[in-house]
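Peer 1: this is the structure alone, sequence omitted:
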């Protein structure tokens, strides 16, 4: 599946206007967007569609071999992807939100001075522990049992590997630039979370693990666009990683902004990379200061109970 949705830029900029920051040093840039919650309504439906499209490949994987939505004989058949992801724990949904915001920023606001980044698919389908959990939840619901999605017992481990990967292409259609994205989304600022995110980005790996996952993902689709992306990713995996330009990106979504010091605009460092970042690659830091993470999660994920 190749994603195609974009959000109308003007209402998006009004919802999360960019904050003014001092100039950053070479090889590092921080950008900060601070939510104006009152401006969510005009783009709410577009934002829901964008977030849900990011999950469509995961639904395809859940349904594979178990459900045929095109069959006229399956009107009463159980959908294995029913209630995904609405019934999952809020922490899981915040993780999905962080990864989606990372992609949204790169696709709509660019990165490293370029606007032509592509994220052909998100990697939500790799969250197998939650798919197993979903089976259990749906069995409970069908039996009439109560389900509190945010009970501590309903928490499951997050995915491993890259959160998202963006690419730029050269004039011949080959991958020329790769941006590996690490995303965090938490209700309250946490310096430990910021540090661990930078440490994870710093790990040396010439070929991001998510590239292999994308190649396998695209094998499920026979559209010309998917086949073309699979070919160029295979070229990158074999030899292209040696000549492409690699950079890193951190997306940090947090439920409040600094208030004690009027001169402090961000939680992430503005003048230089975090001390925990030792990757030695160009780093783009993106901070989203949200006013109501719980409400945004409900709007994007729990208002769509049947997927």
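Peer 2: Received, thanks. Computed from a predicted model, the values in this text were never measured in an experiment.
Peer 1: can we go C-alpha only for contacts and neighbour counts from here?
Peer 2: Will do.
Peer 1: so residue 48 versus residue 104, what's the distance?
Peer 2: Note on residue 48: its distance to residue 104, by Cα to Cα, to the nearest Å, is 12 Å.
Peer 1: and the comparison structure, right after this:
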């Protein structure tokens, strides 16, 4: 089991995506539009980062399943290798979460902080673990997989002494087509009509509600601390100690925080070039959490080809 150590392929991102950044006070917005098609070179440049992001969970899940970490193509259980064997919907969700981290480590965000992701939290995906355990023993046991609970990803900013001085907490969503109605549902939840009054309003389960109601110290921070303590306690000794002070229930002082909303998906004809789906000129009125906010919209033209290309290429069986 390993930490996430791969540097982001910034040259590949620059070739692949055109960026439109803006920053107003404590609000940052970044629109990314695909400007070159998916090809073998892009896939090859993305794969090492994705393998690094999934490396800890892969080692953990394979140990839990009781199969070799790098099985031969005809080895028992080889059909259940993580993460490639997960259902398409699950792989698209994972893609969004990894890309949220990749973009965070590659582009300037509001506040100008230097973000680091010591390890992705994918091993805490309980339903994926249960799915893989059953699938390894019965290849026909395929089903959809529920998403991981909690924040989609979490990064930290460290000072010169290695202490955690700020956190970035992200919600990452992938949608096949980024139509206005779909983005509205993502942000506000589904529209529900009251049968008695006939009034229609959203159910309050969208991203705005999730991010506004989140506790100042997210559960993922404890999970991150547990992982770095297990994987590399010497390198992260100062970070672990600083998180102890934050995670004590009584009299704990929350760390400064940046919230990230990362939405990715395929473009639609109704959207014009360089037109964002979430307003960028000023902080959205729907955001009430009080922390710095960074919104990223990554709009692709062949996103599913990229996703399948990357996940099919991870850790090829020997």
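Peer 2: Nice, I can see it. In this text, all values refer to a predicted model and were calculated from it rather than measured experimentally.
Peer 1: after superposition, what is the TM-score?
Peer 2: Remark: TM-score between the superposed chains equals 0.83 [TM-score structural alignment, normalised by the length of the first structure]; 291 aligned residues with a Cα RMSD of 3.0 Å.
Peer 1: what range in the second structure matches the longest strand anywhere in the first structure?
Peer 2: Determined from DSSP state E, the single longest strand within the first structure is strand 175-186. Aligned by TM-score structural alignment, strand 175-186 of the first structure falls on residues 164-175 of the second structure.
Peer 1: ok, residues contacting that stretch?
Peer 2: 92-93, 95-97, 100, 115, 151-159, 207, 211, 238-239, 242-243, 255-266 (Cα atoms under 8 Å, 6 or more residues apart in numbering).
Peer 1: what are the buried residues along that stretch?
Peer 2: Within stretch 164-175 of the second structure, the residues that count as buried by 16 or more other Cα atoms under 10 Å are 164, 166, 167, 168, 169, 170, 171, 172, 173, 174, 175.
Peer 1: report the distance from the longest strand of the first structure to the chain centre.
Peer 2: Offset of strand 175-186 of the first structure from its chain centre (Cα atoms, centre = their mean, to the nearest Å): 9 Å.
Peer 1: that one vs the second structure, average distance?
Peer 2: Its aligned residues in the second structure lie a mean 0.9 Å from strand 175-186 of the first structure after superposition (mean Cα distance after the TM-score superposition for the first structure).
Peer 1: strands of the stretch 51-200 of the second structure, start to end?
Peer 2: For the stretch 51-200 of the second structure, the strands defined by DSSP state E, counting those that start in this stretch occupy 153-158, 164-177, 191-193, 200-202.
Peer 1: now for the first one, which elements pack on it?
Peer 2: This points to strand 153-158 of the second structure. Using 3 or more Cα pairs under 8 Å, 6 or more residues apart in numbering; DSSP states H and E, the elements in contact with strand 153-158 of the second structure are helix 88-106, strand 164-177, helix 219-231.
Peer 1: a markdown table for those, including distance to residue 314 of the second structure?
Peer 2: Putting these into a markdown table (distance: least, Cα to Cα, whole Å) gives the following:
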| stretch | distance to residue 314 of the second structure |
| --- | --- |
| helix 88-106 | 12 |
| strand 164-177 | 20 |
| helix 219-231 | 22 |
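Peer 1: select, out of the ones you listed, the one closest to residue 8 of the second structure.
Peer 2: helix 88-106 (6.1 Å; Cα to Cα).
Peer 1: can you name the residues that contact residue 13 of the first structure?
Peer 2: Residue 13 of the first structure touches nothing, counting by Cα under 8 Å, 6+ apart.
Peer 1: report the separation between it and residue 35 of the first structure.
Peer 2: Look at residue 13 of the first structure and residue 35 of the first structure: by Cα to Cα, they are 9 Å apart.
Peer 1: cool, residue 136 of the first structure as well?
Peer 2: 36 Å.
Peer 1: alignment lookup: residue 116 of the first structure to the second structure.
Peer 2: Using TM-score structural alignment as the criterion, residue 116 of the first structure maps onto residue 114 of the second structure.
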